[in-house]
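*Asks:* here is a sequence with its predicted model. Questions after.
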Amino acid sequence: MRIIDFFDRGVSLDPDRACLKDASVTHSYGEVQKRSYRIGNALIAGGLKPEHMAAVYSPNCAVAFECLLGILRAGGAWVPVNARNVAAENAYILDNCDVEVLFYHSEFEASVALFRKECPKIRQYVCIDKPGAVAGTPFVEDWIANAPETDPDVPATRDATASIFSSGGTTGRPKGTQWSHLTWETMIANFYSSLPIGKPPVHLVIAPMTHAAGGVAMMLMAAGATHVILPHFDAEHVMHAIEKEGVTHLFLPPTAIYVLLAHPDVRKHDYSSLEAFIYAAAPMSVEKLKQCLDVFGPVMAQTFGQAEAPMLCTCLTPKDHLVLGNPKLEHRLASCGRPTMFTSVGIMDDDGKLMPPGERGEIVVRGNLVMLRYYKNPEATAEASAFGWHHTGDIGYLDEDGFLYIVDRKKDMIISGGFNVYPSEIEQVIWGHPAVQDCAVIGVPDEKWGEAVKAVIELKPGAKATEAEILKLCKDTLGSVKCPKSAEFWDALPRSPVGKVRKKDIRETFWKDQKRAI
């Protein structure tokens, strides 16, 4: 099935049911379907071919989702663009993924000005909330005004490219993970087999639609879910929305959940409508998870995945969480669940041998959930696909009951607040400071962020620098997500006999008393 077929299934269940609801509009499934027809037909009339790339660059809002559905309706491939990235990184993503059409919110006009210079393959810009600042840039409502309100019905094979999500690289440059319609179909099958739907869902969309929240929304459309869209995370707004809207499903990374738990009014709201409160993207504190079960009830659900094998390689279901107080089983709360129905998960050593239960090695997965390939990057594809399995870069083990535990990371990547951060990119910036001799950027344990980005710096003899100026340099260059949370200065960084900085030794300084290594 095409992804758009799952949305159309939601329409068939009840075309009058609210589909997208934000602060400005509420559109029913039938209305959204007709708007997707018009957007899709306008894209086709403008020359978008099947499997060619189009992107949406916007905060969470109803019209952004409609443009996404329009891209899929036209047979195009959706390239998510994270609004939190710095403009230069998004310019690289758009150009590297050969994006031809960009729908954007006027909030990002300054970034779009850069794209017009750096992304020559983009031949059509469409502003989604008003006419664009540059002459000739249409407002989406005007652009689709004369488009037919009929289904263009563009066929697609299961292996056709449906989307390209960005993943990181060892140099920090994002790689495009190429998903087929079958990738999406498998993810949706894993979702419903792991988290069966009860009453008609109400999904609270808070995290960026370019990440897990968007994926959950697309999956829940097949069940005719109402998507209540918040523009950004605010603990009080989230609590009110769950109670007021009768929310059944939501996704948040652990960092946001910790903010919810710390709010003084967290126990003053009714969460009885919840069926699945999904957390993922970073390790979750077991103690905080116990608090969640106490506050929100037996509704917590954890998934494990990555851009290359999206979201549902494993699932710790709400039922799996019902081990609190059982000394023989409570340790499962530190796991990320069992492999999902349509994905195989194994533990592999460096020679390609699968390890028995309890033995640590690299977590590998295979099946139709795995991406087609890295876009235009056969070398990286071959490396990640060694021995016929996709290599996640995470170290873990499976217990005797098949529950997966992640204990370390094979490469230098840091996951802070659910976002991938690559140390080499930050180190390049810090090395450019005139007082810096050398540096190492690592992830250190942090109760809120899971891992906090930290810079450990060796200054040149006689040179001086402050933590504040290092952090400002990083923030100005890379943005707040990649900026270290702290920096400290050492007289000398530990080095190997050949002079290479020993990051493992630096990390050990901060992780030695922890029960986890990520």
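*Replies:* Received, thanks. Note that the coordinates shown come from a computational prediction; the quantities given were computed from them, not determined experimentally. Residues are numbered from 1 along each chain as shown.

*Asks:* make it CA atoms for all contacts and neighbour counts henceforth
*Replies:* OK.

*Asks:* can you map out the strands along the stretch 351-500 of the chain?
*Replies:* Residue ranges of the strands in the stretch 351-500 of the chain, as given by DSSP state E, counting those that start in this stretch, are 361-366, 373-374, 390-398, 404-409, 414-416, 419-421, 436-446, 450-459, 486-489.

*Asks:* what's the closest of those to C19?
*Replies:* C19 sits nearest to strand 419-421 of all the strands of the stretch 351-500 of the chain, at 28.2 Å, using C-alpha to C-alpha.

*Asks:* can you put the strands of the stretch 351-500 of the chain in CSV and add distance to E287 and mean neighbour count?
*Replies:* Shown next, in CSV, are the strands of the stretch 351-500 of the chain (distance: least, C-alpha to C-alpha, whole Å; neighbours: other C-alpha atoms under 10 Å):
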stretch, distance to E287, mean neighbour count
strand 361-366, 25, 24
strand 373-374, 37, 21
strand 390-398, 21, 22
strand 404-409, 16, 21
strand 414-416, 19, 23
strand 419-421, 22, 19
strand 436-446, 14, 21
strand 450-459, 13, 23
strand 486-489, 25, 16
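
*Asks:* quick one, which of those strands is nearest to P131?
*Replies:* With respect to P131, and counting by C-alpha to C-alpha, the nearest of the strands of the stretch 351-500 of the chain is strand 419-421 at 32.3 Å.

*Asks:* ok, back up a step: can you redo the strands of the stretch 351-500 of the chain as a markdown table with distance to A147?
*Replies:* Formatted as a markdown table, the strands of the stretch 351-500 of the chain follow (distance: least, C-alpha to C-alpha, whole Å):
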| stretch | distance to A147 |
| --- | --- |
| strand 361-366 | 42 |
| strand 373-374 | 34 |
| strand 390-398 | 42 |
| strand 404-409 | 49 |
| strand 414-416 | 43 |
| strand 419-421 | 38 |
| strand 436-446 | 50 |
| strand 450-459 | 48 |
| strand 486-489 | 52 |
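
*Asks:* one more structure, for comparison:
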Amino acid sequence: MNIALWLDRTAAVMGARPALMHGTRVVADYATFARRAAGLAAALAARGVAPGDRVGVFAKNLPDYLTCLFGIWRAGAAAVPVNAKLHTKEAAWILADAGAVLCFVSAELAPETDLPCVPLASTEFDALCATDPADAVAREAGDLAWLFYTSGTTGKPKGVQITHAMLAATSLCYPVDVDPVTEADAALYAAPMSHGAGLYALIHVRMGAAHLVPASGGFDAEEVLDLSAAQGSASMFMAPTMVRRLTDAARASGGRGEGIRTIVYGGGPMYRADIEEAVGWFGPKFVQIYGQGECPMAITALSRAEVADRTHPRWAERLASVGRAQSLVEVAIGDATGRPLPPGETGEIMVRGAPVMPGYWRNPEATAKTLKDGWLMTGDVGRLDAEGYLSLADRSKDVIISGGTNIYPREVEEVLLTHPAVHEVSVVGRPSPEWGEEVVAFVVAAPGARIDPAALDAHCLAQMARFKRPKDYVPVPDLPRNNYGKVLKTELRDRLRRDTP
């Protein structure tokens, strides 16, 4: 089934409901949204875009981003959303690798490509949307719908093939495992629509919720707080760093997140100290998910009640986890050969089920390494407890092996973040002639604080084994991040190698 039909079905019964909003202004109801997407699909077909073709979207968050996606799908093509923060050369590489035939762009963005580009929010785009609509092109469950390119921190990004069936599976897990959705809700797009926030748009379209795009087109903590208060019942996806910034902004203004119904967080490590502070300030508004592009947003979830609970005997361990398997996947821990391990053992996280990709785009070698015997080998290290709660240790490439013993950086980071002088921290391994590797912590000081290595050392020794503590604490003004907000540990390791005699 073509996933674009969800928009038609909602518009048929909720056509007058607000659909697309820019700031506090309604720019389209569901009838208009559906009509414009159908017109765009017909215009794409008239331009020669055939079923299975790839169409790029290199744009900041805009209301017509969704018009674009649903128009592409309705035409039977596959969308290639590209992060608007990427360099134009990086965007051009992705579009070329995908074999895109056309690209929609924000007015201020122009990939370095010879592809025809159509700016969103323009008279040209409006003219395309005004084309007489035609029926949606039939699609099979396994047909490509979304080509998602990974962040590429260690090389060129790979294209994850996301099918119509995967979009449906991820979407239907949301109201079961993450958060119910009704037509009274509003999805607020603070995070890039080229990623998880855009994926979550589908279930909100199906349920007739409003779609609220900040006027800034990105994440501004004060703007999110103001828009949520004005709209009410707003739900949004945020990376952990965004939650941290939102909490800081709310505390500074004295606001308690009025109008925010749900914040789904994921996409990177959420440290327990940060989520405890966020829940303490905002209340029970948070749900955690764990996923990858290869199984988008749909591996595990930690419910609102579990995130907020402080009465369960094991609430701290649960809060430090990423929850339990979502409804349409199996999760297991494997050894180096992929053999499942019993509860409590640490190994590679493996996933299988309906939301898992069929493979990487035109990359059989990478596909063979990642998909083994029906399991997605995530590259993440973790463990399952007897109740099915999954705790992440680290990416397998980030594990530090010192004196033959594995040290998981996240465990050290969690401890350091409980010290009042530490605002952010990233722990990596440094080559050591004696131990193979030794632990080094890059530390961003809290406002008004200074980094005292002796105090941090004593703090670590009071809470964990001596061999895990950092051998060095490096003060930094901030941590290097990629365009997706993830800390670039590769850059930190490279810095240590350069500085090591």
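*Replies:* Sure thing, it's come through. Since this is a predicted model, take the numbers as computed values, not measurements.

*Asks:* thinking again about what came up before, out of the strands of the stretch 351-500 of structure 1, nearest to H181 of structure 1?
*Replies:* Comparison of these against H181 of structure 1 by C-alpha to C-alpha identifies strand 373-374 as nearest, at 13.4 Å.

*Asks:* in this structure F115 of structure 1 contacts A91, no?
*Replies:* Yes - if you go by C-alpha atoms under 8 Å, F115 of structure 1 and A91 touch, sitting 5.6 Å apart.

*Asks:* about what we covered before: of the strands of the stretch 351-500 of structure 1, which approaches E330 of structure 1 most closely?
*Replies:* When these are compared by C-alpha to C-alpha, strand 404-409 sits nearest E330 of structure 1, at 13.3 Å.

*Asks:* rewinding a little: of all the strands of the stretch 351-500 of structure 1, which one is nearest C315 of structure 1?
*Replies:* strand 404-409 (9.3 Å).

*Asks:* and E379 of structure 1, how many neighbours?
*Replies:* Residues lying near E379 of structure 1 (other C-alpha atoms under 10 Å) number 10.

*Asks:* returning to what we had before: among the strands of the stretch 351-500 of structure 1, which comes closest to V202 of structure 1?
*Replies:* strand 419-421 (25.8 Å).

*Asks:* quick one: the closest one aligns where in structure 2?
*Replies:* Aligned using TM-score structural alignment, strand 419-421 of structure 1 spans no residues in structure 2.

*Asks:* show me where the stretch 1-150 of structure 1 has its strands.
*Replies:* Along the stretch 1-150 of structure 1, counting by DSSP E, counting those that start in this stretch, strands occupy 18-21, 26-28, 53-57, 77-80, 99-104, 124-127.

*Asks:* report the contact partners of R74 of structure 2.
*Replies:* Contacts here follow C-alpha atoms under 8 Å, 6 or more residues apart in numbering; on that basis R74 of structure 2 touches 2-5, 37-38, 41, 136-137.

*Asks:* same question, E294 of structure 2
*Replies:* 160-162, 356-357, 376.

*Asks:* tell me which residue of structure 1 matches up with it.
*Replies:* Match for E294 of structure 2 (TM-score structural alignment): E308.

*Asks:* count the residues that sit near the nearest residue to its match once chain neighbours are set aside.
*Replies:* In this structure, E308 of structure 1 finds its nearest non-sequential neighbour in M371, 5.2 Å apart by C-alpha to C-alpha, 6 or more residues apart in numbering. When neighbours are counted by other C-alpha under 10 Å, M371 of structure 1 registers 27.

*Asks:* M371 of structure 1 pairs with which position in structure 2?
*Replies:* By TM-score structural alignment, M371 of structure 1 lines up with M357 in structure 2.

*Asks:* gap between the residue lying closest to K448 of structure 1 once chain neighbours are set aside and Y279 of structure 1?
*Replies:* Excluding its sequence neighbours, the residue lying closest to K448 of structure 1 (C-alpha to C-alpha, 6+ apart) is T255, at 5.2 Å. Counting by C-alpha to C-alpha, to the nearest Å, the separation of T255 of structure 1 from Y279 of structure 1 is 10 Å.

*Asks:* got a list of what the residue mapped onto G393 of structure 1 from structure 2 touches?
*Replies:* Aligning on TM-score structural alignment places G393 of structure 1 opposite G379 in structure 2. Contacts of G379 of structure 2 were listed using C-alpha under 8 Å, 6+ apart, and they are 348-349, 395-397.

*Asks:* counting neighbours, what do you get for V356 of structure 2?
*Replies:* The local packing of V356 of structure 2 (other C-alpha under 10 Å) involves 30 other residues.

*Asks:* right, I'll call it a day here.
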